[in-house]
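A.B. asks: pasted the sequence and its predicted model underneath.
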Amino acid sequence: MEAPLLREHEHVEPNLFKRSLIESKKLWQIAGPAIFTSVFQYSLGAITQTFVGHVGTLELAAVSIENSVIAGLAFGVMLGMGSALETLCGQAFGAGQIRMLGVYMQRSWIILLCSALVLVPIYVFSPPILILFGQTKDIADLAGKFALWMIPQLFAYALNFPIQKFLQAQRKVIVMTVVSAVVLVIHVVLSWLLIFKFGWGLWGAAIALNLSWWLIVFGQLGYIFVTTSDAAWTGFSMLAFNELFDFIKLSLASAVMLCLEFWYLMILIILAGRLTNPVIAVDAISICMNLYGWEIMIAIGFNAAISVRVSNELGAGNPQTAKFAVIVVSLTSIALGLVCMVIILTTRNEFPFLFTSSSVVAKEVTKLSGLLAFTMVLNGLQPVLSGVAIGAGWQALVAYINVGCYYIVGLPIGLLLGFKFDFGVEGIWSGMIGGIVLQTIILVVVTSCTNWNKEAAQAEERVKKWGGTAAEED
C-alpha cells in the first residue's frame, strides 16, 4: 500500500480551492449529461400518460398504475441489478483493465435477461395483484391488459441498464444523452400518430413506448459496436460465463439496496389511500411526489457521477482522490438541495395551483410543503452516499442498513403517527423521513470512518478475482 500513499502526497496541492474546481469539473462532466439522460428517459412514460389522458379517464388510470406499479417494480429491479456494473466496470476502468468492461456487461445481460423472465408472471397476473392492493376491477383489468403489451419494455430494461453503466464507467455519458434526446423527440411524434392520428388508443401507446425504449437500446449498442468503445468492447466472449455466482450476489445486493429505497417512498402513496379522506390525501401527496421525482433526476445524476469517480479512483489506486471527490460532490448536492428547499418554501402558497384547481387539495399541499422541502435537502446527500456505496462495492452493507432504518424504524413510526395519533399524511411522511435521516447519519459515519487505502486494495483484488488478469493474458 506504499504506492497509493505516495500518490496521496503527490496529489496534495496547497490551493484547496483550485483542487475543488478541478474535481467539480470532473463531476459535472458526468453528472450533467446523466441528469439530462434521466430526465429524457423519465419523460417517455410521462408523455405517454399525458397523451393517454386525452383518450379517457379509465385509460389514464390504467396506464398510470401500470407505469408506477408494474413497470416501476421492474424498473427498480433492473436498475438495481445493473448498478453492480458501476462497481465492477468503474474499478476495472480505473485499473486499466479496459477489455473486462465488455465482459462484465455481457455477464450483466445474462443475469438481467434471466431476471426479466422471472418478472414476466407479474405482468401476466397483474390484475389480481392490483386488486389485492386495493385497485378497482375495471382499472386492474385494463392495466393488466396494458401490462401484457408492455412486456417488451421489460427486456429493453434488461439490456439498457448494463449498457448505460458500461458507458458511464468510461465517462461516455454524452452518447446516452444524445440518444435519449433523439428518441424522446421520436416518441412524441410516434405517440401522436399512433394514439390520435391512427386512433389506436392504448395499443398505440404501448407500441410507441416499447419502440422508444428499444430505440434507446439499439442506438447505444450501435455506438458501442461501431466504435468498439476504445477497446472496451472486443466482441462476445465465453468469459461472460465465468464467476457468475459472485456476480449474481453483487447484482442482487445492488437490486435490494435500490429497491428498498424506491419502494419506501411508493408505500407513502399507498398508505395515504388508507386515510380518512383518501382522495384529497392521495392528490396532495402525488403532487409532492411529482416535484420530488424531478429532483430525483438530479440526484440520479450525482449518484452516477460519484459512483464513477469513486470506482475509477479506487481501481486506479488513488484512495485520497476518491475521498476528496466524495467531499466535493456531497457539498455540491447539499447546496442544490438547499436551493430546492428555499424555492419550495417561498412558493408554497402558489406552486400547488400549477397542478390542481382545487383549493382544498392546494391547501393540503401547502401544509405538506415543509416536509417536502426538508425531504429535498435530504435527497441532496442521501443519493450521493448511495453512489459512494455503489462505487466502493458496499451494496450488501447498505441493503442491511436500509432494511433497519426504513422498515424497522421509519415505517412503524410513520404508521403510528399517521393512524394511531391521527396526524394523517404529515405523520406518515414524518416517520418515513425519520428513517431516511437515520440512514443518512449511518452512511455519513460509515463513509467518514472508511479506510480508503484498504478500499483501493480491495478494488485491486476484486478486479483480479473477477477476470481482469485472465482477460489481459488471454
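C.D. replies: Done, it's in.
A.B. asks: going forward, measure contacts and count neighbours with C-alpha atoms only.
C.D. replies: OK.
A.B. asks: now Val342, nearest residue through space, not along the chain?
C.D. replies: Excluding the flanking residues, the one nearest Val342 by CA to CA, 6 or more residues apart in numbering is Ala373, at 7.5 Å.
A.B. asks: one more to weigh against that first structure:
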Amino acid sequence: MRSEIQEKLLQNPPTDENEARRNNLSVRALDESKKIWKVAFPGIISRVSSFGTLVVTQSFIGHISSVDLAGYALIQTLGVRFVNGILIGMSSATETLCGQAYGAKQHHMMGIFLQRSWIVDLVTLTILLPLFFLAPIIFKLLGEDPSIADAAGYVALWFIPFCYSLVFSLTIQMFLQAQQKNVIVAYLSALQFVIHVPLSWLLVNVLDWGLNGAMVAVNVSSWVTAIGLIIYVFCGGCPDSWKGFDLACLKDIVPVVKLSISSGIMICLEMWYYALLVLVAGYMKNAEVAISAFSVCLNINAWEFMVCLGLLGAACVRVANELGRGDAKAVKFAIKVLLSTSLTIGITIWALCLIFGNKIGYLFSDDEEVVKTVSDLSILLSLSVLFNSIYPIFSGVAVGAGMQATVAIVNLVCFYVIGLPLGVVLGYVTSLQVKGIWIGMLSGVIAETFVLTFMMWRTNWDEEVLKASARLKRWYVKSPDKEVDEREQEHVSSSGIA
C-alpha cells in the first residue's frame, strides 16, 4: 500500500507553495484546528445542551423535594448514565466505520452502517429495559434507603422514552459528524435546551405538576432533537451517504456487534466510574445529603466531560478520516493538536472550579448541608475536570482507529482494579470518608491517563492504516448507483485499499 502511495506522489509532486505551507508549523496547526473545531464545536454544543437538560431538571427537582432529588440523582447518575454509556459506546462503532468510509470516499456505505447501528442499539436498549422496571428492587437489594430507592424507581420509568430518543440522536450525530455535517446537530440541540428551560418552568412552577412536569419536559425536549435529525437525514440532508433503507444493513452485522460491544464496554467503563461514588455515598452517614452533594459534583464533572466528548468525537473523526485516506503522518499531527486544545480548555475550567467551588452548590439546592459538602469536594472536582481533558482524547483516537477492545481492558484495570478498591480502602478504613473514595478513584484516572499516553506513543500508525484499509475492503458493499460505485472503486484502488 505504501509503495503505491509513494508512486502516486512521485507522479504528482507537491508544489513549492504547498510544500512551504506544510512545513510551516503554525499554519499546519491552524489548518488542523479548523478541521477539529468544524467537528468538535457542534458536537460540544450538542452534548453540553443535551446533558444540560438533565442538569436543569435536577435543579428544578432540587427545589421540590430532597427525597425526589436524591432519587433522581440515583437513577440519573447510575441507571441512565450506565445505559447512556452503553449506547454512546455502541454507537461509537458508527463513528469508526463511517469516519473511515468517508475518508476512503465510500459514501454510500455510511448509510448502511447507520442502519446497522440502529438495529444494534435498539435491540441493546430493549434488553436493558428490566433495569428501569426493577430499579427500586435493585437499589433496595444494594442497601439504599427505601424511600430514596422508591423515588428512583418512579423516576426510572420516566427515563425510558428519553433513552429511546438517544438511540437515534446519538447514531445520527456520529453519522453526520463523520462527514462534517453536524452543524444541524448543534442547532437542534440548542433548540432542545431553549425549549426545555421554559417548558420545565411552565410545567413545574406554573402548572405545579412537580416531579411529573420536570420529567415530561425532559422527554419532550429530547425527542425534538431526535425527530429533527431523522427528518434532516430522510429529506435530503445527506444525498451521497443516505440512499434509503437497504437490506444490506443486515449483512455482516455480527462483526459490527463485536465492534459495538467493545466500544460500549470502553465508554461505559469511563462514564460509570465516577457514578459509583453516588452508590457508595448511599452507605454513608446522612445518605440523603451525601447522594445529593455527589450528584451535584458529578453532574458538573459530567457537563465538562461533555465538552471533552465533543473533542473525543473530533479525535475519532480526524483519526478515522486520515486512516481512511492512508495518511499516518496526518494522524499523528492531529493527535498533537487535539491534545493541546483539550488541555487548554481543561486548565481553564479547573481554575474556575477552584475559584467558585464554594458557590456552586447554591445552583442546585437550598440545603446548607448539601452546599457545604459540595464546597468541601470542590478541589477534587477541579482535579477530575483537569484529567478529563486528557484521557478522553486518547479514547477518541482509539475509537477512530478501531482499538476499542484494548482501551476497554485498560479502563477495566485502571478504574476497577486500581482506582475503585483504593477508594474503598481510603473511604472506609481511614477518616477521609467520601473524600477518600474520590481520591482513590482519581488515582485510577491518573493511571489511565499515563497508560493511554504510553500506548498512543508506541502505536505504529502505518500499521493502523493497513488495518483500516483491510476493514473497509472486507465490509464493502456495491452502491446501487453504478457511477458512484465506479468512482468509489477507483478511489479505493488508488488508496491501496483494494
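C.D. replies: Here it is on my side, so go on. Note that the structure is a prediction, hence the values are computed from the model and not measured.
A.B. asks: after superposition, what is the TM-score?
C.D. replies: Once superposed, the chains reach a TM-score of 0.92 (TM-score structural alignment, normalised by the length of the first structure), with 474 aligned residues with a CA RMSD of 2.7 Å.
A.B. asks: which residue lines up with the residue nearest to Val342 of the first structure in the second structure?
C.D. replies: By TM-score structural alignment, Ala373 of the first structure lines up with Ser382 in the second structure.
A.B. asks: hmm, back to that, check contacts around the residue nearest to Val342 of the first structure.
C.D. replies: 340-342, 344-345 (CA atoms under 8 Å, 6 or more residues apart in numbering).
A.B. asks: same check on Asp246 of the second structure?
C.D. replies: Counting by CA under 8 Å, 6+ apart, Asp246 of the second structure has contacts Ile112.
A.B. asks: mind checking what it lines up with in the first structure?
C.D. replies: By TM-score structural alignment, Asp246 of the second structure lines up with Ser237.
A.B. asks: now that match: how far from Gly467 of the first structure?
C.D. replies: 12 Å (CA to CA, to the nearest Å).
A.B. asks: give me the number of residues near the closest residue to Trp200 of the first structure other than its chain neighbours?
C.D. replies: Nearest non-adjacent residue to Trp200 of the first structure, counting by CA to CA, 6+ apart: Leu194, 5.7 Å away. Using other CA atoms under 10 Å, Leu194 of the first structure has 19 other residues around it.
A.B. asks: then Trp158 of the second structure?
C.D. replies: Trp158 of the second structure has 17 nearby residues by other CA under 10 Å.
A.B. asks: that one touches Ala217, doesn't it?
C.D. replies: No. The pair Trp158 of the second structure and Ala217 fails to qualify as a contact (CA atoms under 8 Å) at a distance of 10.5 Å.
A.B. asks: tell me who's in contact with the residue nearest the centre of the second structure.
C.D. replies: Most central in the second structure under CA atoms, centre = their mean is Leu309, positioned 4.6 Å from the mean C-alpha point. Contacts were defined as CA under 8 Å, 6+ apart; by that measure Leu309 of the second structure touches 43-44, 47, 392.
A.B. asks: now with 6 Å?
C.D. replies: Applying CA atoms under 6 Å, 6 or more residues apart in numbering to Leu309 of the second structure gives no contacts.
A.B. asks: which stretches in the stretch 101-250 of the first structure count as strands?
C.D. replies: In the stretch 101-250 of the first structure, no segments count as strands under DSSP state E, counting those that start in this stretch.
A.B. asks: ranges for the helices of it?
C.D. replies: 126-132, 137-149, 151-169, 173-191, 201-227, 244-272 (DSSP state H, counting those that start in this stretch).
A.B. asks: one step back: next, format the contacts of Ala373 of the first structure as CSV and append neighbour count and distance to Trp429 of the first structure.
C.D. replies: Listed next are the contacts of Ala373 of the first structure as CSV, based on neighbours: other CA atoms under 10 Å; distance: CA to CA, whole Å:
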residue, neighbour count, distance to Trp429 of the first structure
Cys340, 20, 18
Met341, 20, 16
Val342, 16, 20
Ile344, 21, 17
Leu345, 17, 17
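A.B. asks: ok, so of these, who is nearest Met78 of the first structure?
C.D. replies: When these are compared for distance to Met78 of the first structure (CA to CA), Cys340 comes out closest, at 29.1 Å.
A.B. asks: would you mind finding the most buried of the helices of the stretch 101-250 of the first structure?
C.D. replies: Most buried of the helices of the stretch 101-250 of the first structure by mean neighbour count (mean count of other CA atoms under 10 Å) is helix 151-169; its value is a mean of 24.
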